[in-house]
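Asker: Here's a sequence, model it:
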Amino acid sequence: MKRALLVLMLLSGCATSGYDRLPKADQNDVHRIEAYLNGIQGLQAAFVQHGPDAGESGGRFSYIPGHLRLDYVVPHPMELVAGEGHLVLDDQGTGAVTHLSLRHNPLGLLLKHPIRFDGDIQVTDVRHGNGSLQISVAQADNPSQGLLTLQFSDVNGQLSLIGLQGVDARQHHFGVLLSDVKQGVVIVPSVFTPPAG
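Answerer: So this is what the prediction gives:
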């Protein structure tokens, strides 16, 4: 029943902003996630990505608040750099460079800085597991543009980003699973300079 109501809310486009309607414990967890994401000095990890075509790719994940970079090694070298409202993918296998706006892309919900899950963002779901926590977020004024789920390990009150799941406006699903996560890594800003092209 809860999932059916969530789907109806997303399809209707009438979501309210923020997370005031959530139970107090869930609101506290959303605040913890905001503080964690805004406080990351630098995070790097190995990643495996599952895309809409059921293909699998992988490589190195780098994140600082407001910026993300994926260096693919499988199935072939590619660089994805996202931040400041734009995403650039340089496919070194084909030579193609793709530019996308983050305005209507679920990743844009992660790359606002500072991150605040209120105002123009709606928290649609908070889930707790054994040593895990995840939240799902969407654009409050147009939730049909996509949904992003952020997954964290949550051990002794310490959060660590371990995955992203998303669905875009065309109902394409993607998932990124992180491993060997290192936090507090110094990452030079030039790493997040988009590829030329």
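Asker: going forward, measure contacts and count neighbours with C-alpha atoms only.
Answerer: Will do.
Asker: buried sites along the lengthiest helix in the chain?
Answerer: Secondary structure of the chain per DSSP state H: the longest helix is helix 24-39. By 16 or more other C-alpha atoms under 10 Å, the buried positions in helix 24-39 come out as 26, 27, 29, 30, 33, 36, 37, 38.
Asker: Please give the structure of this sequence too, so both can be compared:
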Amino acid sequence: MALARNLMIATFAAALSLAPAAHAAKTDASQFSIEQIAAIDQVSAYLNTITTLTGDFVQTAPDGGVTQGRFFIEKPGRLRFEYAPPAQLQIVSDGLWVAVQDKKLKTTEKYPLVTTPLRMILSDNVDLMRDAKILAVFPETDLVTLSIEETTGEAPGTLTLMFDTAENKLTRWTVTDVQGLDTSVSLENTVAGEPIDPSKFRIIEHRILDVGGSNAR
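Answerer: Sure thing, here's the model as predicted:
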């Protein structure tokens, strides 16, 4: 169970922050071609169109294990990942905290959103050239692959986004941790713009573990 929690933290606790870190490295635009910059701007523009997004997800762990479930996103900063049985974990962000919850053990690990490195993805004003340290971008006919470095927060490493230019949507992200292990999440059957019940983003707290600045209860 500890391994499963670590995978969730590496993949999703990384994905929910709102505020940029003041000391985060920036992208040097001179290292990219006009085509690459256009691709980066296209991904930023798409992320700025999202108000709500729902769908299914499939998560692949470094050991090849696969879990799946439903996800709900509402910008700014709210997210819920509901894992299908037999998984007992769920991820909930209420806009201030991200909670990794074990339904079987009835525990909640809470992380301040401002400590997590995917802050730019769920903000209202996304500009990847401004807010991220972009390592590489590969614009192809129907796919843009974009890698972002993150050295701060709870889950340092590299984030790789895969963007389908034909369908104009984000289809996958992969978090590579400091040990070089990959955890990937594919988004499927996505629906944008539909209202989401606010209770989806409410953190029902069990026994709180002292993680990332929260107080044990």
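Asker: just so I have it, where are all the helices in the second structure?
Answerer: Counting by DSSP H, the helices of the second structure are 2-11, 34-49, 128-131.
Asker: for the ones you listed, which one sits closest to residue 86 of the second structure?
Answerer: Among the helices of the second structure, helix 2-11 comes nearest to residue 86 of the second structure, with 12.2 Å by C-alpha to C-alpha.
Asker: for the first structure, what spans make up the strands?
Answerer: Taking DSSP state E as the criterion, the first structure contains strands spanning 43-50, 56-64, 67-74, 78-83, 86-91, 96-101, 121-129, 132-139, 146-155, 158-168, 173-183.
Asker: The ones you listed into JSON lines, with extra columns for distance to residue 18 of the first structure and mean neighbour count?
Answerer: Listed next are those as JSON lines, based on distance: least, C-alpha to C-alpha, whole Å; neighbours: other C-alpha atoms under 10 Å:
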{"stretch": "strand 43-50", "distance to residue 18 of the first structure": "26", "mean neighbour count": "20"}
{"stretch": "strand 56-64", "distance to residue 18 of the first structure": "23", "mean neighbour count": "20"}
{"stretch": "strand 67-74", "distance to residue 18 of the first structure": "22", "mean neighbour count": "20"}
{"stretch": "strand 78-83", "distance to residue 18 of the first structure": "22", "mean neighbour count": "22"}
{"stretch": "strand 86-91", "distance to residue 18 of the first structure": "24", "mean neighbour count": "20"}
{"stretch": "strand 96-101", "distance to residue 18 of the first structure": "23", "mean neighbour count": "14"}
{"stretch": "strand 121-129", "distance to residue 18 of the first structure": "5", "mean neighbour count": "19"}
{"stretch": "strand 132-139", "distance to residue 18 of the first structure": "9", "mean neighbour count": "22"}
{"stretch": "strand 146-155", "distance to residue 18 of the first structure": "15", "mean neighbour count": "21"}
{"stretch": "strand 158-168", "distance to residue 18 of the first structure": "19", "mean neighbour count": "19"}
{"stretch": "strand 173-183", "distance to residue 18 of the first structure": "24", "mean neighbour count": "17"}
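Asker: okay if I get these as TSV plus distance to residue 10 of the first structure?
Answerer: Listed next are the strands of the first structure as TSV, based on distance: least, C-alpha to C-alpha, whole Å:
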stretch	distance to residue 10 of the first structure
strand 43-50	23
strand 56-64	28
strand 67-74	26
strand 78-83	25
strand 86-91	24
strand 96-101	22
strand 121-129	9
strand 132-139	9
strand 146-155	9
strand 158-168	12
strand 173-183	16
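Asker: returning to what we had before: how about the helices of the second structure, which one is nearest residue 168 of the second structure?
Answerer: Taking the helices of the second structure one by one with C-alpha to C-alpha, helix 34-49 is closest: 7.1 Å.
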